[in-house]
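In: Only the shape, not the letters, is given here:
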């Protein structure tokens, strides 16, 4: 059985490896430590994207209105000085090129996903507020995931304020978007969910989950990485089988590729291998 083989494969990996695989909306799934918490890295940006669309649907924000592109943000730790992002730690020069000028929130959110821009993420969070992102996790049915601060808010990090995800919660969030594009759901209107899927389809960092799929396979996904951490979560849309949610979270010394995410490391290859094995069993998935 593929699931027993996967368990044996992952039993030999150092650190913590969590996984969730299942049909959309199904009551059953293959899981492995799916409720174990991991540092979120950039996977938390999906919640920010959803919060922006919800605010736009509510009329609280015009996502196409230009906003200042600045690199100074309020810390989530009360009384801490404002903080900024390190340009050398980011993945998107297009956003940094607009510092001192303006950009629409919708464009910033797009760069936040497809290039994983940290600067864009913090700007969008600044206009939404962290409670809006917390509400997204609640609406998705997440049980353990938390977005407590922006990226590189080191004062908050030192105070114990962090960002956490689980494989099960990431699958619930991304699966909820895919289901929400078909029929009204709790996250956003169907048109909004479809628009968010389009952004996730355009993901340019494709060295983990997507690398395990045949060329041209549609996958709406987001990954995240810092040294010691590598995650991939998404929804795969085969032409010959129903779509399925897959999330693999790793906290392991295999994730040694550093913060830039350009290229692969052993953790990328591990996630790609899991993705390939699941793809091979796509006609027989749980649920």
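Out: On my side now, so go ahead. Since we're looking at a predicted model, the values are computed, not measured.
In: use CA for all of it now, contacts and neighbours both
Out: Fine.
In: Strands along the stretch 1-150 of the chain, start to end?
Out: 16-23, 30-32, 38-39, 66-68, 102-104, 146-147 (DSSP state E, counting those that start in this stretch).
In: For residue 239, the count of nearby residues, please.
Out: 9 (other CA atoms under 10 Å).
In: Got another one to weigh against that:
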């Protein structure tokens, strides 16, 4: 299943393909966690303990696996502390799973649900943390739609978008753009799923937002060498070529 949503920045969509079909969120849900944390009123410079023991959404406990995490830095701080702001940045820029669950533990699932609600999302939700196996076993999954991912980006404040500009995983949608193009983006990948959403700032045209969600056999689960990532890059490249005509 391939879902696409494309719109001028904070304008009416110009392309919708399966845009309201839910996909497993993978790491795109981290954007909603970021927004919830930044709007919580919590002191982001507050050091919090770095641990790997989390309360499941269905009761009991679960832990993250270092082998499933793309960012080793927070793992090196186990047993110590780290500022929330730093953890939030690693959650987005390096897609840290451990940092995500530490941030989610600070704000709670209801705060993330409020972010989705205020964005106007209709088919997306974040009822659990990353790798919450007990919740997953009973069918409690984080889900997103392409249209909702655009709505989510459009709802972000400037400081939240600035964090997304630091994303180091310049694959899928970002890979379809000319090098150096200013982009605020977040992607997510697991076996069978590749999702990405990006706010693109061309120098010669108005900014636009593109979200693509793919579920299927092309998604290998690899962070870079993924046929689904190449598919998303081709879509992004085709949109870029038509950037001057993206009017409602």
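Out: That came in fine, so what should we check first? None of the values given here were measured: they were computed from a predicted structure.
In: one step back: figure out which of the strands of the stretch 1-150 of the first structure is closest to residue 78 of the first structure.
Out: Evaluated over the strands of the stretch 1-150 of the first structure, closeness to residue 78 of the first structure peaks at strand 146-147, with 16.1 Å, by CA to CA.
In: List the buried residues for the longest helix along the second structure?
Out: Among the segments of the second structure that qualify as a helix by DSSP state H, the longest is helix 227-241. Neighbour-count burial for helix 227-241 of the second structure, counted by 16 or more other CA atoms under 10 Å, picks out 227-237, 239-240.
In: Skip the chain neighbours and tell me the closest residue to the spatially most central residue of the first structure.
Out: Among the residues of the first structure, the one closest to the centroid is residue 43, at 2.6 Å (CA atoms, centre = their mean). Nearest residue to residue 43 of the first structure, sequence neighbours excluded (CA to CA, 6 or more residues apart in numbering): residue 224, at 5.1 Å.
In: That neighbour corresponds to which position in the second structure?
Out: Matched by TM-score structural alignment, residue 224 of the first structure corresponds to residue 188 in the second structure.
In: Wasn't that match part of a helix?
Out: No: with DSSP: H, G, I helix; E, B strand; the rest coil as the criterion, residue 188 of the second structure is strand rather than part of a helix.
In: Just list the residues touching the residue nearest to residue 43 of the first structure, thanks.
Out: Contacts of residue 224 of the first structure were listed using CA atoms under 8 Å, 6 or more residues apart in numbering, and they are 40, 41, 42, 43, 230, 231, 232.
In: For burial, what's the neighbour tally of the counterpart of residue 242 of the second structure in the first structure?
Out: Counting by TM-score structural alignment, residue 242 of the second structure corresponds to residue 281 in the first structure. If you count neighbours by other CA under 10 Å, residue 281 of the first structure ends up with 14.
In: Now residue 281 of the first structure. Nearest residue, chain neighbours left out?
Out: Going by CA to CA, 6+ apart, residue 281 of the first structure has residue 2 as its nearest residue, at 7.4 Å.
In: Next, count neighbours for that neighbour.
Out: Look at residue 2 of the first structure: counted by other CA under 10 Å, it has 13 neighbours.
In: Check residue 106 of the first structure too.
Out: Residue 106 of the first structure: 19 neighbours (other CA under 10 Å).
In: That one pairs with which position in the second structure?
Out: In the second structure, residue 106 of the first structure lands on residue 85 (TM-score structural alignment).
In: what's next to the longest helix of the second structure, contact-wise?
Out: Contacts of helix 227-241 of the second structure (CA under 8 Å, 6+ apart): 171-177, 194, 210, 212, 214, 218-220.
In: ok, back up a step: same list, the strands of the stretch 1-150 of the first structure, but as JSON lines with distance to residue 176 of the first structure please.
Out: Formatted as JSON lines, the strands of the stretch 1-150 of the first structure follow (distance: least, CA to CA, whole Å):
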{"stretch": "strand 16-23", "distance to residue 176 of the first structure": "11"}
{"stretch": "strand 30-32", "distance to residue 176 of the first structure": "18"}
{"stretch": "strand 38-39", "distance to residue 176 of the first structure": "21"}
{"stretch": "strand 66-68", "distance to residue 176 of the first structure": "29"}
{"stretch": "strand 102-104", "distance to residue 176 of the first structure": "26"}
{"stretch": "strand 146-147", "distance to residue 176 of the first structure": "17"}
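In: And the helices in the second structure?
Out: Using DSSP H, helices in the second structure cover 30-38, 84-93, 97-107, 109-119, 133-137, 146-155, 158-164, 227-241.
In: Next, the mean deviation of the first one compared to the first structure.
Out: Spelled out, it's helix 30-38 of the second structure. Once the two models are superposed, helix 30-38 of the second structure sits on average 0.3 Å from its counterpart in the first structure (mean CA distance after the TM-score superposition for the first structure).
In: same question, the last one
Out: After superposition onto the first structure, the mean distance of helix 227-241 of the second structure to its aligned counterpart is 0.4 Å, using mean CA distance after the TM-score superposition for the first structure.
In: I'd like to check the angle between that helix and strand 2-8, please.
Out: Angle between the axes of helix 227-241 of the second structure and strand 2-8 is 30 degrees (criterion: axes from the mean of the first three to the mean of the last three CA atoms, to 10 degrees).
In: which residues does residue 85 of the first structure contact?
Out: Residue 85 of the first structure touches 71, 72, 118, 119, 151, 152, counting by CA under 8 Å, 6+ apart.
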